[in-house]
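**Student:** Kindly return the folded structure for what I paste below:
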Amino acid sequence: MKQICLFITFVLLTSAAVAQAPFVTTWGVAGHGNQLLIRFETEYGEGGNYTIDFGDGTILTNQSGVASHTYEAPGTYTVTVSGNFDRFLLEEDYETLLKSVEQWGDTEWTSMEGMFKGCSNLVINATDVPNLSKVTSMKEMFYGCASLAIIPNLGEWDVSNVTNLAGMFNRATSFNQPLDTWDVSKVTTMGRMFTYASSFNQPLEAWNVSNVVNMEAMFLQATSFNQPLNAWDVSKVTNMSNMFSDGIFSTTNRTVKFNQSLDAWDVSNVTDMSYMFCGAKFNQSIEAWDVSNVLTMKGMFYESKFNHPIAPWDVSNVTDMSNMFYRADFNQPIGAWDVSNVIDMSGMFSEATDFSQPLNSWNVSNVTNMAGMFKRTSSFNHPINAWDVSNVTEMGYMFSEATNFNQPLNAWDVSNVTNMYSMFYYAINFNQPLDNWDFTNAATSVFTFVMYSGLNVINYDLLLERFSELDMPTGLNFNAHGLFYCNQEARDYLINTLGWNMVRDYLSLTCNSISGSVFYDVDANGCTTEDLVADVFFVNLDNGISNFRQSVANGMYSIPTRDENYTVSLVNVPEYFTVSPEAIEVDFTSTIDEIVNFCITSSQVVNDLSITLLPITEGRPGYEATYKLVVKNLGTQSMDNITATLTFDEAMQSFVVASAKTETTTSNSLEFSITALNPFESWETSITMQTFTPPIVNGGDVLSFTAMVLPNTDDYTPNDNTFNLEQIVVNSRDPNDKQVLQGETIVMEQTGEYLDYLIRFQNTGSASAVNIRVEDELHENLDWSTLSITNASHEYQVEVTNGNEVDFIFNGIYLSAESQNEQESHGFIAYKIKPKTTVEVGDTMSGNASIYFDYNAPIITNTVTTEVVGVLGVEEHVLSSLVTVYPNPIDGEIHLEMNDEVELISIKLYNMQGRLLLETKENTNYIKTDQLSSGVYMLSLETNKGQLVKRVVKK
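**Tutor:** Okay, here's the model as predicted:
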């Protein structure tokens, strides 16, 4: 009996000794219909005969491959697995359900590859150590395990047989645990091992990496890592691309902290160093590196702080240096490099603003791509004319915004280049002849080839001549914005014979010119310098095909011309003036400079005053707003004792101050006295108003103003003695904008009157803007012959080309930067122009403006649109004879007298912006206007005989 008991005891002990410790995990079951799928396999396939306890009382035995179970309710469950398996795999879409590993068990694992990939909620609580003796791959084991911070006893893991650690902690953003005790001597690939492991910063220098061949992106975006690695034996590594990279598309530049010595590294077998230090803070000496086997250095120091000597490097096998020093701090001599095998140098020094080293001895004969090579390399200005670029096909943006570069390139053979788009765009100092270049293969890409470059008249003329000599295609657009020419013959050939569209280049002032004076002969004894200057007119040059107009400034003008015959005349001259000479023919084929002086006399006595109110700033609730009131004498004689009044809505604004003395001030009006104005003379005053705060004034409200000038007795054009402005209140502002003061609509009856445009600009840069050009392309429905300048903030010149291209030029004004003097950083130009007489109801007039501050790219304003509407109808001749409206101007009431045949249906009163102010359907013979402020209004009468529209003026 005793022997039997001993035998049973032995069996039980033996059974306990061999019992398997299970693999235990927890799962947060939710979704998927409360279903859980788990896969276990063996090294040789799905295997089988494992038992799984799902933690809710369900135990499945003899399982193989995928085990499936549906829980009765969501919740956290402990799953225990034992039996015959050595691999654990996650089913797709179930990764985030795994919450923890509670026990590794005694399974002899054969692979950990992708074991927990994507398990963003995983933590490991297991204190035992997994059996890894048969594991060779841990590739992406914890990929994306963002919650994984600590793995108990991780340092005791036996990874001595592992060969693949690629991506093991990739995107394990919380992980930061020592690994220096690991035996990684058999590992061959560590690519992306710590990519985006942004918390990891543990010592690794003790690792034996002598067998590793791939370290690609090993520490990419491992932003905290900054540990010594100089003792590593990297002699077998072939791929170090992106190894310490911040990521080429990183939006947080230079966040990778790594900056440790690597000068002892043997990199002699490395072939790929692309983007190795991209965006990194690394700045250590690596001059001694043997890079003789490297094939690509693409982006190697992209946006990095590296700036140490690397002149001794043997780069003779490198084929790709594109973006190598893009936006880097690098500025070291590399002129002795053997780059004879390089094919791609695109963007190599782009935006490397400090780089300025000689490169003329480089053999670039195999390079095919130099696109953007020196783009924004603002310091570089060294000779490179000796380069053999005969195999290059891409040169787009090569020197774009390389603001210091100005070296000869006339020896270059560019016959194989197919792309020169924006090659010298904004290379503002580049001024070299290119007249021996062969552009035939790049012809379709020359659109902005030299736009805003520094080419002077001579070199631009040579370029035009070269274009005309070559077999260039027809119908090209060529934008040479900012350049000036004299070679009109070559340019005309491109336009007239080849059909090119030449954009925004200008005839130079240093070619032929016509100049002279414009005076008004007040005393009728001939024009002298003692007479009045006439600055309100334009001088027009017409060659029979096109014309060009320039404003008169201080009684003088000077216009560059071509070698053609021109008819020279003054335009925009009212009929009550006489001009001598009326027009004159000038032949520039036999002369260089011509002087034509114009003398203006009056043919009758005319009184003609005008008034305009300009909104210089926006109306914003709670802020002050600035306006400019402008009065002009457009008549033939001096006007004395002039009164200008401005009425405003006292419920919306209050008066603060005016630059001119006010004669009378009330709660809703201002009155100014002007002693006298000579013909063509202007008077102006700046007015500051306080706009009330909400809830009195809110965004979208309208600030109404009416300006009037007296005397208006016998005024030649009484319509412009009154000006109405309705300014919409805004809550934010755009300092560069375009406005049409008449608003979005005008009625057909207003199409014979001027539209007032205001273009405002502000220098929001960090330095004064010396020159400003405002370009405004007039809409086809605007009559450019009626263009007249109302006012401007600074001295200006106006040029009109091709009938509708208007340039307002402010040269040498040194407009303050906003940061230096906000008040002085603003400017504006105001002009008026009439619609064409052919416009009809439904037609629109729209447009924006381009504002250029020095050599910067233009600021494009908003687009303003004014539509001709028929809301007020058309006055019928017959109906007009049956209805009388009086008095006009009115004081208090409008009286209506109608023939017995006419039955009044409705009365509507609109302001000049088309806004309905009053409506009644009563059959009445008068309308009270006490509530109306002074101004011009449109009265619409709907009758049984049709509609009648009358313009009425409220005093």
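**Student:** Only C-alpha atoms from now on, for both contacts and neighbour counts.
**Tutor:** Fine.
**Student:** What ranges does the stretch 801-950 of the chain have for its strands?
**Tutor:** For the stretch 801-950 of the chain, the strands identified by DSSP state E, counting those that start in this stretch occupy 805-810, 826-835, 844-847, 849-853, 859-860, 864-869, 883-886, 893-898, 904-911, 916-920, 926-928, 935-943, 946-954, in order along the chain.
**Student:** before we go on, could you also do this sequence so I can check it against the first one:
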Amino acid sequence: MKQFYAVLLFFFISICQGQIVDIPNENLKWNLLNHAPVIDLNYDGEIQLSEAQAATTLKLSNNFVEDYTSLSAFSNVTWLEIYGSYLTGMDFSIFPMLSHLDCHDNDLTSLDLSALANLTWLDCSRNALTSLDVSANSQLLILNCSTNAIDNLDVSMLFSLSTLKAYQNGMTTLIANGLTHLESVECFENDLSSLDLTGAQDLNYLDCGYNLLTSLTIQNPASLSVLKCPHNQLNSFDAAPFTSLTLLSCPSNGLTSVNVLGLTNLQTLAIGGNNLGTVDLSTLSNLIYLNVYDAQLTSLDLSNLVNLQTLMCSVNPLGSLNFSNCTQLKDINCFSNQLTQLDVSALPLLESLSCGDNQLITLHLNNNPLLYSLNCWGNQLTSLDLSANPYIRSADCSANLFETLDFSYTTTALGGSSSFKFSDNPNLEFVNLKNGLYSPFVNIANLNCPNLAYVCASEQNLGTLQSQFSAVPNVMVGTYCSFAPGGLYNTIQGTVHVDLAQDGCSETDPVFADLKLTITDGTNNGAYFTNADGTYTFNTGAGSFTVAPVLENNYFTFSGDQTVVFPAADSSTQNRNFCLSPNGIHYDPEITITPIDAARPGFDATYLITYKNIGNQTMSGSVSFTYDDSVLDLVSADISPDSQSTGMLSWNYANLAPFESRDIYVKLNVNSPVEIPAVNNDDLLNFTASISVAAGDAETPENNVFQFPQTVVGSYDPNDKTCVEGSLISQQMVGDYLHYVIRFQNSGTFYAQNVVVRDVIDATKYDISTLRPIAASHTHETRITDNVVEFIFENIMLPAEQDDEPGSHGFVSFKIKTKPNLVIGNSVSNSADIFFDYNFPIVTEPAVTTVSNLGVSDHVDASVSIFPNPVKNKVTVTADSAITSLELYDVQGRLIGISIASGTEAQMDLSTQAQGVYFLKVKTDKGSSTQKIIRQ
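**Tutor:** I've put the predicted structure just below:
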């Protein structure tokens, strides 16, 4: 018999173990089979009854399953998570052993907990419950029923409860007395008019804000460390018994007094939005955060708050604030008071300052290097120095009396974009946003700055800011408020010396002025021309750069380290000096004429003769200048000529060092229309300058003669650009240098501190790499970025026309080669922008020069040879075929001489022609050939 019962028992157990739980919902079944911790212990893809009964934890959140009845087999579960599943109802009695239930974020309208006697932890927050009965759950330790619609809640029977969260219910009654283990209560945002927490001797945390409480009854206030009771109806509050408080927040009540004396542990105090008038903070030496916003305070003594880091005291009638002992302050908001002065010099840790809507007339921030946010809106400030505040990324300086605002010192980004506001400043004329950071946000809506004339921008932000201010009339956006990049940058600098003695460069060797140096990082290219003292400067960001001298010829070699590496943009400086050594022996002078004035009938005109040694040997010789004496009278020359004849002036020169340049100014008077011979508008005046070398023949004779045909005008724009070669050049001059002069005059009413001439070169028609400066009226810098050349006259102090008419003028001249692929009929056109300080640029009329033909030819005879060239008297021409004629043209393409010839050799006498450049067109039986010749 015993054996029979044993077999029967074994059979029964086997049936139970093999029974499979029916789970019709596929989603639920999948979650159970993939549950952690594992429920499907034998991994057979089914849940046996024994496996269900062995499970103690179910985590089925966010499954969106409507029917959970098949979970009744999990009768031994003690931990259940089923939140975020849109449950509207569920029978939890199937889990009689449950101690932990988390069903928050569902749509439960009711919750029956009567069968869950073992429940210790319950979160049913964020549902649609209108009531909650926990009378059968006396073991509860944690209860969270917040964000429901529970009107009345009685938890007085939960004697073990330590944490209660019942906020955001609209609750009118909460019975929670007698709970001796209660430590934390959050019942804010309800409609409670009373709160009885007697018996809660260990209460540590209470948040009962946003109710209708008129009083608080706490049995053991000394145990409370956090008390939040904002937005109630308390009239007075004595916090002195709450000796353990670290945080007290009771703003926006009806408080007329608050006593916080003796709260030595208090670190956070918020009592704004009351009608206090005054408050004694003298014992709060550990206070870190203080908010007395809109507390009707007439005075505020902060002298003992030595650890204070944040002060919010806006919207009070405070007339003064003393921060001298609050050296730890980081954030101050004293907006909308009656402050006439604010001293923050003792606050080196200050990061944020909002002091708008006061009556401040000065604000000094030179001792606040960490400041990143500033709001000084609505004061009477006339100046603001931010030079010691590199971290500022947000500033509102609106509604003040500023004339200038300079944000260029805010050079260190802390992440995010920068934002600047300066509207409603009636006196504001200038804003500097050139800080080197990308894309600052500028609020120009309702700008109301009627006198704003100039906004300075970093180069990378110029287009963005020009677009932003395009709708604001009379506001110029540019980069020329300074001539270095904004923000943090690095500097490459050096000096170029010439080792004429070939014994190694030293500081005593001569320097190379106007030498072109290029810089590239592999993508971006630039150039700078050395100053008169041989120095140069490049400003860069981080990266690897190559710097190298670029010579106009091969007369020198150079040595020096060309590579510069900057790991970061951090105001670093690296020096790169270069040494140039002669390469062979080369005599090569160059001479040019620059018209300083337009030629007008009856008026004086000044001409600048510039001669330069572009060879590598010291030279001596003579310079001559010829002009038509019949229509031009010599007025003066700043250097007396060594010899003079009709229409010719000559000067001797000596010891002209390599790269040295010298100038001679000659003033001539142009005949008027009533003189004989008369000079009228559109007449042509011809000038020639030449230079000779006493030591021997010059290397490139075409540099030794310069011809200038000048058209007479009746009136002219003092800000203009002129091509010295004129409006026409021959095909043979394509690929050679064209010479330009840009003239400017300060016609304003005050001196111009800075003048910038900006010229955008058409890279399709000019070779930007060949640009070389020639002369200028004042000391300046020349720099090139891509195809833009800038002549920067910093601190020129150019007088106004009304104060000094002769001194109000200036000029700069340069030469540049055209591209060699220009053909007859092509034109090169170029204008310049002239910036006087912060005014809109004056844009010159384009200087247009067209490639013209010296005559029609049907075939080029390549056999033609011309010699000597340069020539002093007769030039000889040979060809393989019979020569029929020789035609001589000036640089304007005008026919000035013709000679009929025959045979394969012919001559033309040029002895009666002025020194200069000409074109000789040779016609033969087989075609023609036009070549440039130089008359010495």
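**Student:** Tell me how the two chains score on TM-score.
**Tutor:** TM-score for the superposed pair, counting by TM-score structural alignment, normalised by the length of structure 2: 0.50. Supporting figures: 524 aligned residues with a C-alpha RMSD of 4.4 Å.
**Student:** The strands of the stretch 801-950 of structure 1: which one's closest to Leu90 of structure 1?
**Tutor:** Each of those has some distance to Leu90 of structure 1 by C-alpha to C-alpha; the shortest is strand 859-860, at 55.0 Å.
**Student:** so what secondary structure elements neighbour the closest one?
**Tutor:** Contact here means 3 or more C-alpha pairs under 8 Å, 6 or more residues apart in numbering; DSSP states H and E; on that basis strand 859-860 of structure 1 packs against strand 849-853.
**Student:** Tell me what angle the strand it packs on forms with strand 864-869.
**Tutor:** Using axes from the mean of the first three to the mean of the last three C-alpha atoms, to 10 degrees, the direction of strand 849-853 of structure 1 lies 160 degrees away from that of strand 864-869.
**Student:** what's the average distance of strand 849-853 of structure 1 to structure 2?
**Tutor:** On the superposed models, the aligned residues of structure 2 are on average 1.0 Å from strand 849-853 of structure 1, with distances taken as mean C-alpha distance after the TM-score superposition for structure 1.
**Student:** residues in contact with that strand?
**Tutor:** The set of residues external to strand 849-853 of structure 1 that reach it, using C-alpha atoms under 8 Å, 6 or more residues apart in numbering, is 737-738, 759, 761, 763, 769-777, 858-863.
**Student:** thinking again about what came up before, now render the strands of the stretch 801-950 of structure 1 as JSON lines, adding mean neighbour count.
**Tutor:** As requested, those are arranged in JSON lines below (neighbours: other C-alpha atoms under 10 Å):
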{"stretch": "strand 805-810", "mean neighbour count": "20"}
{"stretch": "strand 826-835", "mean neighbour count": "20"}
{"stretch": "strand 844-847", "mean neighbour count": "18"}
{"stretch": "strand 849-853", "mean neighbour count": "22"}
{"stretch": "strand 859-860", "mean neighbour count": "16"}
{"stretch": "strand 864-869", "mean neighbour count": "18"}
{"stretch": "strand 883-886", "mean neighbour count": "15"}
{"stretch": "strand 893-898", "mean neighbour count": "16"}
{"stretch": "strand 904-911", "mean neighbour count": "19"}
{"stretch": "strand 916-920", "mean neighbour count": "12"}
{"stretch": "strand 926-928", "mean neighbour count": "13"}
{"stretch": "strand 935-943", "mean neighbour count": "21"}
{"stretch": "strand 946-954", "mean neighbour count": "19"}
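**Student:** mind checking which of those is nearest Val81 of structure 1?
**Tutor:** Ranking the strands of the stretch 801-950 of structure 1 by proximity to Val81 of structure 1 (C-alpha to C-alpha) places strand 859-860 first, at 68.0 Å.
**Student:** Which part of structure 2 matches the closest one?
**Tutor:** Using TM-score structural alignment, the residues of structure 2 aligned to strand 859-860 of structure 1 are 842-843.
**Student:** Can you give the contact residues for that stretch?
**Tutor:** Applying C-alpha under 8 Å, 6+ apart, the set of residues contacting stretch 842-843 of structure 2 is 719, 831-835.
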